[in-house]
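> whatever this is, show me its structure:
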Amino acid sequence: MKNSHSESYAAAGVDVTAGYEAVKRIKPMVESTYIPGVMGTLGGFGGMFAPDMAGMKKPVLVSGTDGVGTKLKLAFLMDRHDTVGIDCVAMCVNDIVCGGAAPLFFLDYIACGKNDPGRIADIVSGITEGCRQAGCALVGGETAEMPGFYPVDEYDLAGFSVGMVDEEKIIDGKRLSQGDVLIGLPSTGVHSNGFSLVRKVFDVEHCDLKSPLDELGGKSLGDTLLTPTRIYVKAIQAVLKAGVDIKAVSHITGGGFYENVPRMMTEGLTARIELGSFPRLPIFDLIQKQGGIPERDMYNTFNMGLGMIFAVPASEAARAIDALKAAGETAYQVGSVVSGDAGVELV
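A predicted model of the protein is given here:
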């Protein structure tokens, strides 16, 4: 690449040498995520991974893809780009773990108006941190410089992950039964959903994002909203390693409780969730008050303090919570599975 430079392309707004500088900066971060199975290194045309399938009767690949959405607008306004990569990884691997799979590797896609190597390095630092939290490898990605399509100081971020699970250990909700217990794992905040509403409520382009607020425990609105999405891979794995029978899992993303919880239920069964069984984070009270948002709309848009819910037999609920506590995780018994076709009931 020493001889790669195009004056004509640079005049059109694309500096290929900036891309090479970005790769140079991110390479050590990418390699810090490598786990057994990674083949080659950054710079090839395709990321290679050789999975260890020892002990599996019928390995099944589970994939997930997602982006960060308009939460990126907050990153632009705050000029802080080192956390949104965690969101990107989280939105993919949290979906994968719902099926019982362990994520193996991740690839990112960054599209920008101008390739700023320092900013790209900040973004990738978050991606690599997310990969380390999820226990997967960042095996490749793409940075696309698109002048005239994106403003020079903006970008979009998306990703893709692949995991693996033995077919007989897939979590699909088919064995759910009345009386199963629902366990909730707390969120860190708004995560990466509902930001179109959040941005409208606070008029973020014109409000004070950086001053401390008493309602948020002294944190600023901007810092609170940029808090990265929690990654639940290791928490679910801790429960599975303890031998607990997880029957169904729901990642509480866009659409909140009313859209996501029914996705883990089977016909004739409903998740009854007790609203007082877990702490509701202050940011949601502030959003509701500022926007005059009805209670049901809040639970149909946001996670409200629970980022993941899973179902276990009642006889194994205490063991599941103990396994999570031993792993340094907080968990709440938030309800149960009952007869009915509502999908979810909040009581």
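> every contact and neighbour count from this point should use C-alpha atoms.
Will do.
> next, the buried residues of whatever helix or strand residue 142 lives in.
Taking DSSP states H and E as the definition, one finds residue 142 inside strand 137-145. For strand 137-145, the neighbour count (16 or more other CA atoms under 10 Å) marks 137, 138, 139, 140, 141, 143, 144, 145 as buried.
> how deep is residue 65 tucked in, by neighbour count?
By other CA atoms under 10 Å, 19 other residues sit near residue 65.
> next one: residue 214
9.
> hang on, the earlier thing: how distant is the strand holding residue 142 from the center of its chain?
18 Å (CA atoms, centre = their mean, to the nearest Å).
> which other helices and strands contact that strand?
In terms of contacts (3 or more CA pairs under 8 Å, 6 or more residues apart in numbering; DSSP states H and E), strand 137-145 is packed against helix 16-31, strand 102-112, helix 117-134.
> which neighbouring elements make contact with the last one?
In other words, helix 117-134. Using 3+ CA pairs under 8 Å, 6+ apart: helix 117-134 touches helix 16-31, helix 84-97, strand 102-112, strand 137-145, helix 233-241.
> swap the cut-off to 7 Å and go again
When contacts are defined as 3 or more CA pairs under 7 Å, 6 or more residues apart in numbering; DSSP states H and E, helix 117-134 packs onto helix 16-31, helix 84-97, strand 137-145.
> would you turn the buried residues of strand 137-145 into CSV with distance to residue 269?
As requested, these are arranged in CSV below (distance: CA to CA, whole Å):
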residue, distance to residue 269
137, 38
138, 39
139, 41
140, 42
141, 41
143, 45
144, 46
145, 49
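> which pair of those residues spans the longest distance?
Farthest-apart pair in the buried residues of strand 137-145 is 137 and 145; separation 24.3 Å (CA to CA).
> about what we covered before: deepest in the core, which of the helices and strands packed on helix 117-134 is it.
helix 84-97 (a mean of 28; mean count of other CA atoms under 10 Å).
> and this one, please, so the two structures can be compared:
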Amino acid sequence: AIEGKTVEELNQPLEELGGESLADAVLRPTTIYAGGLLAALRAGAPIKAMAHITGGGITENLNRALPAHLDAEVDRGGEAGPAWSIPPVISYVSNAANLSLDEQYRTFNMGVGMALIVDMDDVDDVAEALSEQGFEPFVMGQIIPGTGKVVYNDAN
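Next up is the predicted model:
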């Protein structure tokens, strides 16, 4: 998608990216989570663990927040897709590179920059605290008995 392209080509608006250029899409500054998360924690948000989803994607980052006897089951939503929005640039690059869904989740953050682990009973309170800090929280799965890894549920 990028290799071999000229600067002019990288700066051309792309329909697949909603009219944004590939250069603008890949160079967009990252979200900084520290201030909002600290404020939510100081307000008493009962967060058990956090995982910053960077290189290695969800697959190789979320597992770092898990004990050895639990798995994170991430709901990819089947044909309907996940509960969150995958940025168009990730879909564009994934299609251009012919990446499988598993490769995408092992490579990109898929639009999830920070994952939090909370008790199901606390989801609404934590979501409210995060919303007050300007975040748009969503439930991406559940914690289940396992071996400390990320597994995917692809059902609708």
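> which element is the residue nearest the centre of structure 2 on?
Centroid check for structure 2 by CA atoms, centre = their mean gives residue 112 as the closest residue, at 1.6 Å. Using DSSP H and E, no element contains residue 112 of structure 2; it sits outside every helix and strand.
> state the distance from the counterpart of it in structure 1 to residue 124 of structure 1.
Aligned by TM-score structural alignment, residue 112 of structure 2 pairs with residue 306 of structure 1. Distance of residue 306 of structure 1 to residue 124 of structure 1, given as CA to CA, to the nearest Å: 27 Å.
> cool, and residue 246 of structure 1?
Distance from residue 246 of structure 1 to residue 124 of structure 1, by CA to CA: 33 Å.
> same question, residue 156 of structure 1
Counting by CA to CA, the separation of residue 156 of structure 1 from residue 124 of structure 1 is 13 Å.
> comparing those two, which residue is more hemmed in?
Using other CA under 10 Å, the more surrounded residue of residue 156 of structure 1 and residue 124 is residue 124, with 28 against 17.
> was I right about that one contacting residue 85?
Yes: the criterion here is CA atoms under 7 Å, and residue 124 of structure 1 meets it with residue 85 at 6.3 Å.
> circling back to that earlier point, so what's the residue count around the closest residue to the residue nearest to the centre of structure 2 other than its chain neighbours?
Once flanking residues are discounted, residue 112 of structure 2 sits nearest to residue 53: 6.5 Å by CA to CA, 6 or more residues apart in numbering. Applying other CA under 10 Å, we find 20 residues neighbouring residue 53 of structure 2.
> structure 1: which residue goes with residue 53 of structure 2?
Using TM-score structural alignment, residue 53 of structure 2 lines up with residue 252 in structure 1.
> mind listing what that match touches?
Applying CA atoms under 7 Å, 6 or more residues apart in numbering, we find residue 252 of structure 1 in contact with 260, 303, 307, 308.
> can you do 8 Å?
Counting by CA atoms under 8 Å, 6 or more residues apart in numbering, residue 252 of structure 1 makes contact with 260, 261, 302, 303, 306, 307, 308, 309.
> which of those sits closest to residue 202 of structure 1?
When the contacts of residue 252 of structure 1 are compared against residue 202 of structure 1 (criterion: CA to CA), the nearest one is residue 302, at 15.6 Å.
> confirm that that closest one sits in a helix.
No: counting by DSSP: H, G, I helix; E, B strand; the rest coil, residue 302 of structure 1 is not found in a helix; it is coil.
> tell me the contacts of the closest residue in space to residue 54 of structure 2 that isn't next to it in sequence?
Nearest residue to residue 54 of structure 2 in three dimensions, chain neighbours excluded: residue 109, at 6.0 Å (CA to CA, 6+ apart). Shown in contact with residue 109 of structure 2 (CA under 8 Å, 6+ apart): 53, 54, 55, 56, 57, 58.
> go on, residue 159 of structure 1?
Here residue 159 of structure 1 is in contact with 65, 66, 67, 88, 89, 92, 106, 107, 108, 109 (criterion: CA under 8 Å, 6+ apart).
> once you drop chain neighbours, what's closest to it?
residue 108 (4.2 Å).
> at which residues are the strands of structure 1 located?
38-39, 48-49, 59-67, 102-112, 137-145, 155-166, 181-186, 248-251, 269-273, 306-312, 332-339, 344-346 (DSSP state E).
> so which of the ones you listed is nearest residue 75 of structure 1?
Going by CA to CA, the one of these nearest residue 75 of structure 1 is strand 155-166, 10.1 Å.
> between that closest one and helix 84-97, how many degrees?
Between strand 155-166 of structure 1 and helix 84-97, the angle comes out at 30 degrees (axes from the mean of the first three to the mean of the last three CA atoms, to 10 degrees).
> now the angle from strand 155-166 of structure 1 to strand 59-67?
Going by the same axes, to 10 degrees, strand 155-166 of structure 1 makes 160 degrees with strand 59-67.
> can you check what angle separates strand 155-166 of structure 1 from strand 102-112?
170 degrees.
> if we can go back for a sec, could you check how far the match of residue 53 of structure 2 is from residue 259 of structure 1?
Residue 252 of structure 1 is 8 Å from residue 259 of structure 1, by CA to CA.
> likewise residue 237 of structure 1?
As judged by CA to CA, residue 237 of structure 1 and residue 259 of structure 1 stand 25 Å apart.
> could you do residue 335 of structure 1 as well?
Taking CA to CA, one finds residue 335 of structure 1 at 17 Å from residue 259 of structure 1.
> okay, those two: which has more neighbours?
Shown here are residue 335 of structure 1 and residue 259; by other CA under 10 Å, residue 335 has more neighbours (23 against 16).
> now do the same contact list for the more buried one.
181, 182, 183, 271, 272, 273, 274, 277.
> ok, the residues you listed in structure 2, which still hold?
Counting by both residues aligned by TM-score structural alignment, their matches' CA atoms under 8 Å, the members of the contacts of residue 335 of structure 1 that carry over to structure 2 are 271, 272, 273, 274.
> so which of those residues wins on neighbours?
residue 271 (29 neighbours).
> okay, now the residue lying closest to residue 319 of structure 1 once chain neighbours are set aside: neighbour count?
Counting by CA to CA, 6+ apart, residue 319 of structure 1 lies nearest to residue 244, which is 7.2 Å off, once chain neighbours are set aside. By other CA under 10 Å, the residues close to residue 244 of structure 1 number 18.
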